[in-house]
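Colleague: next one to model:
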Amino acid sequence: MWQQLSKWLLTALSFLLLDVLAYAPLSDDTLVNRLPRPDTADFDILQTGNLLAPILIPRVPGTPGSKQVLQHFVDFFNQSLPDWTVSFQNSTFKTPTHGEQEVPFINLIATRDPPGSQPGNVGHLTLVAHYDSKYQPEGFIGATDSAAPCAMLMHAVRSIDAALTNKWNFMSAQGDLDPDFEELKGIQVLFLDGEEAFHSWSSTDSIYGARSLAEEWEHTMHPATSIYKNYLDSIDLFVLLDLLGSPEDLSIPSWQHTSHWSYVKMAEAEERLRKQGLFKSNPDRVWLPDKNKKETDVFNSYIMQDDHLPFMARGVHVLHLIPSRFPSVWHTMRDDGEHLDIAVVEDWALLTTAFAAEYMELEGYFEQQPSKRVKRNDDAISKTEL
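Modeller: Down below sits the predicted model:
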């Protein structure tokens, strides 16, 4: 009994240390030659078989459009990422516009963990976007809000999946993947429903799916001997993308003090990708300007209302990627596919891929990519605001 307890304590201590130290930047060779780059067809707003276009429809919770987009996600994981586990979390709420009718909300959770691991011993990089669209105005699409972020996450996890397999196969062959003792790090995608308010934003008319999931996971316990006590505790970092893909020059501040280190890492990845000329959009922009923000500076953690709030309130570390100034198309009928800058969308997809690859420590596990000319800013073909 004492031997087992000692092993558990040593494992817990190793997790605490590795949680701080575990982050491996990609080499220049991997960034340039091995990291999968976005395929423009995936983000073509008219190609219904690819990532983005099927999401560019009205998708109010409980409507056929919502079910159609949810099926698109399910098909994506089943066909492109069969090693991932897909599950759903369901809830119903009354809204200010539906009277006594209960509106259904469905969150999709897609997870990939190291082989042979137990869920309570795996910490997750959790990538998040909401997939619902506003109730009004009727026919609202919400391309930046948040169809494009959903597609960015789809690209990112598909791009690192083979490298994850290579890493875990190599570790298993070397005897380095011990589910009972080694550091275990998995990855999750949350597509959350019901972020948008039905009437006007309030604590009860907004983030319906996020509120339900955070509460449920707080009370869904792992076995007593697990490293993580509950499902919520298993989230190492909650990375939320929202309002991305606009042609406008919109910067994102570092919102949270406790996770500023992750903002710095993503800012460094942005800087390196720009230096290597791998972005298609305006090379003079900087999306993440707060890399050198000091610990003593002000972090406006609770000013920006979004899906992260019920998670952050329960102690989850959050990297919130949302601009401080919203796109001019925000909550208007112009927030559609035609008003996206596809070069910006693809660049955010690439940056998210790089960050996820570094977080999951995948350096050395990517295969050589086919040679592909990168369209620089001077010859890029992209849609801009009409």
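
Colleague: hey, let's count contacts and neighbours off CA atoms from now on
Modeller: Fine.

Colleague: in the longest helix seen in the chain, which residues are buried?
Modeller: Criterion DSSP state H: the longest helix present in the chain is helix 148-174. Going by neighbour count (16 or more other Cα atoms under 10 Å), the buried part of helix 148-174 is 148-161, 163-169.

Colleague: to compare against the first, here's the next sequence to fold:
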Amino acid sequence: MYLLRLALASLANRRFTALLTIFAIALSVCLLLSVERIRTETRASFASTISGTDLIVGARSGSINLLLYSVFRIGNATNNIRWDSYRQIAEHPRVAWAVPISLGDSHRGYRVLGTTTGYFEHYRYARQTPLALLEGRRFSDDPFEVVLGAEVAAALGYGLGEEIVLAHGVASVSLVQHDDKPFRVVGILQRTGTPVDRTLHISLEGMEALHIDWQSGMPARGNARISAEQARQMDLQPRQITAILLGLDSRIATFALQREINQYRGEPLLAILPGVALQELWGLMGTAEKSLFIVSLFVVLVGLVGMLTAILTSLNERRREMAILRSVGARPWHIASLLLAEAFCIALAGILLGLSLLYLGIALAQGPLQSLYGIYLPLALPSLYEWQLLGGILLAALSIGGIPAWRAYRQSLADGLSIRL
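Modeller: This is a model prediction of the structure:
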């Protein structure tokens, strides 16, 4: 214990250098744990985004692309699906439920999803958790009603009864607004921690009404424009959709129906299993994850090398101090233990400060991360793996601290007392 007190007193005497070294280790520890925490929570957030959906059907492209635009609202479809193809798939005897979705429009950077009320009944996330309304109700027969995700309502300050104008395309700033057909907010969903929070939900009829007077990708001009009231009186049967979410009556039929849809002759379609596509996505991202982790480890190593440099630099200046300790009865292993204790104290203080910086960063970034990227970082205690990482850092610090300890052990009493000119 006296060696520990002596080590703390020695560090206090060199407080400026010690504090800089502790801060460098703290930053490296904070970076390492941040990368690990974000990696873990991102994987958990992605995995909990969709549950209970057996197949996702879209135009033939790639499985990851289909998963990204249909579930995570990232990217765009290569093509649409004809409505009669949807009806034929939905009426398949093995299909228990089918939910069509249509994408393409946005509102102030948030994606608009056209669907049916079946979406609210069958969509599940985080282990079969259904969607629930925080306020209001689902959209009904009026095509110009919208149900907001929790993040949309919170970020834009919308409430029930407000009118909003949707924009064509998915850019945050659009030059083409559907200002002649405003939508009224009738419901706000409870927060889910998934892309649902950042989505505006309208009916397929509402999506069709927005574009009923469009020609060749542009809105009609002059008298050719169709008002919202006129659109309500028209047949708003969709002609195309973007993707289909399918639930089957038996999991055994999943692969058979997937093969049947992939060989569909009416048009080129692709059916994917969400879980398998997620594994493919993480397989692609695995290299980036490992690279970030390795870079973080090297940052920690740089911090520990900084500690080694600080101790070695001070060692030559403390030769007389060591000699005095030897002269009053301290043995060589006492001197070595003193330097190991200093390395331990510096590393432990750096780890504790790093944890404090981590939790401070999580508290500050928790809201923006969830609103912008849908990643929820809880203020939880370190996991077993994170404790193992911290223990490894502490052992590495002791190992590196052994270098100056060995040098001090080898110094002789005469070397310390002699004066070098």
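
Colleague: so after superposing, what's the score?
Modeller: Remark: TM-score between the superposed chains equals 0.21 [TM-score structural alignment, normalised by the length of the first structure]; 137 aligned residues with a Cα RMSD of 6.9 Å.

Colleague: now the very next helix or strand once past the longest helix of the first structure against helix 148-174, angle please.
Modeller: Sequence order places strand 185-192 as the next helix or strand after helix 148-174 of the first structure, per DSSP states H and E. Relative orientation of strand 185-192 of the first structure versus helix 148-174 (axes from the mean of the first three to the mean of the last three Cα atoms, to 10 degrees): 160 degrees.

Colleague: and strand 185-192 of the first structure, what does it pack against?
Modeller: Other elements packing on strand 185-192 of the first structure under the criterion 3 or more Cα pairs under 8 Å, 6 or more residues apart in numbering; DSSP states H and E are strand 102-112, strand 123-130.

Colleague: find the nearest non-adjacent residue to Ser80 of the first structure, please.
Modeller: Spatial nearest neighbour of Ser80 of the first structure, chain neighbours left out: Arg158 (7.1 Å); criterion: Cα to Cα, 6 or more residues apart in numbering.

Colleague: and the next helix or strand past the host helix or strand of Ser262 of the first structure?
Modeller: Remark: Ser262 of the first structure resides in helix 260-275, with elements defined by DSSP H and E. Per DSSP H and E, helix 260-275 of the first structure leads on to helix 309-312 as the next helix or strand towards the C-terminus.

Colleague: okay, Ile106 of the first structure and Pro310 of the first structure: tell me how far apart.
Modeller: Distance, Ile106 of the first structure to Pro310 of the first structure, by Cα to Cα, to the nearest Å: 17 Å.

Colleague: quick one, which of these two is more surrounded?
Modeller: Just comparing Ile106 of the first structure and Pro310: by other Cα atoms under 10 Å the higher neighbour count belongs to Ile106, 24 against 17.

Colleague: my read is that that one contacts Phe93, right?
Modeller: No. Using Cα atoms under 8 Å, Ile106 of the first structure is not in contact with Phe93, being 11.4 Å away.

Colleague: show me the helices in the stretch 201-350 of the second structure, by range?
Modeller: 204-210, 228-232, 254-262, 274-317, 319-327, 332-373 (DSSP state H, counting those that start in this stretch).

Colleague: in JSON lines, list these along with distance to Thr40 of the second structure and mean neighbour count.
Modeller: Listed next are the helices of the stretch 201-350 of the second structure as JSON lines, based on distance: least, Cα to Cα, whole Å; neighbours: other Cα atoms under 10 Å:
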{"stretch": "helix 204-210", "distance to Thr40 of the second structure": "36", "mean neighbour count": "25"}
{"stretch": "helix 228-232", "distance to Thr40 of the second structure": "47", "mean neighbour count": "15"}
{"stretch": "helix 254-262", "distance to Thr40 of the second structure": "29", "mean neighbour count": "17"}
{"stretch": "helix 274-317", "distance to Thr40 of the second structure": "10", "mean neighbour count": "16"}
{"stretch": "helix 319-327", "distance to Thr40 of the second structure": "47", "mean neighbour count": "17"}
{"stretch": "helix 332-373", "distance to Thr40 of the second structure": "14", "mean neighbour count": "19"}
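
Colleague: figure out which of these is closest to Glu151 of the second structure.
Modeller: Across the helices of the stretch 201-350 of the second structure, Glu151 of the second structure has its closest neighbour in helix 332-373 (6.2 Å, Cα to Cα).

Colleague: helices or strands next to the helix or strand following the closest one in the packing?
Modeller: Sequence-wise, the next helix or strand downstream of helix 332-373 of the second structure (DSSP H and E) is helix 384-410. Here helix 384-410 of the second structure touches helix 15-47, helix 274-317, helix 332-373, going by 3+ Cα pairs under 8 Å, 6+ apart.

Colleague: let's see that with 6 Å instead.
Modeller: helix 332-373 (3 or more Cα pairs under 6 Å, 6 or more residues apart in numbering; DSSP states H and E).

Colleague: could you give the angle of the helix it packs on to helix 319-327?
Modeller: 130 degrees.

Colleague: between helix 332-373 of the second structure and helix 15-47, how big is the angle?
Modeller: On the basis of the same axes, to 10 degrees, helix 332-373 of the second structure is oriented at 40 degrees to helix 15-47.

Colleague: packing partners for helix 332-373 of the second structure?
Modeller: Helix 332-373 of the second structure packs on helix 2-13, helix 15-47, helix 384-410, going by 3+ Cα pairs under 6 Å, 6+ apart.

Colleague: same thing but 10 Å
Modeller: Contacts defined by 3 or more Cα pairs under 10 Å, 6 or more residues apart in numbering; DSSP states H and E place helix 332-373 of the second structure against helix 2-13, helix 15-47, helix 150-156, helix 274-317, helix 319-327, helix 384-410.

Colleague: TSV for the helices and strands packed on strand 185-192 of the first structure, including distance to Lys185 of the first structure?
Modeller: TSV is the format used below for those (distance: least, Cα to Cα, whole Å):
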stretch	distance to Lys185 of the first structure
strand 102-112	9
strand 123-130	5
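
Colleague: coming back round to it: want to throw the helices of the stretch 201-350 of the second structure into TSV with distance to Gln88 of the second structure?
Modeller: Below are the helices of the stretch 201-350 of the second structure laid out as TSV (distance: least, Cα to Cα, whole Å):
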stretch	distance to Gln88 of the second structure
helix 204-210	18
helix 228-232	27
helix 254-262	10
helix 274-317	22
helix 319-327	87
helix 332-373	36
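
Colleague: quick one, which of these gets closest to Ala24 of the second structure.
Modeller: Ala24 of the second structure sits nearest to helix 274-317 of all the helices of the stretch 201-350 of the second structure, at 5.4 Å, using Cα to Cα.
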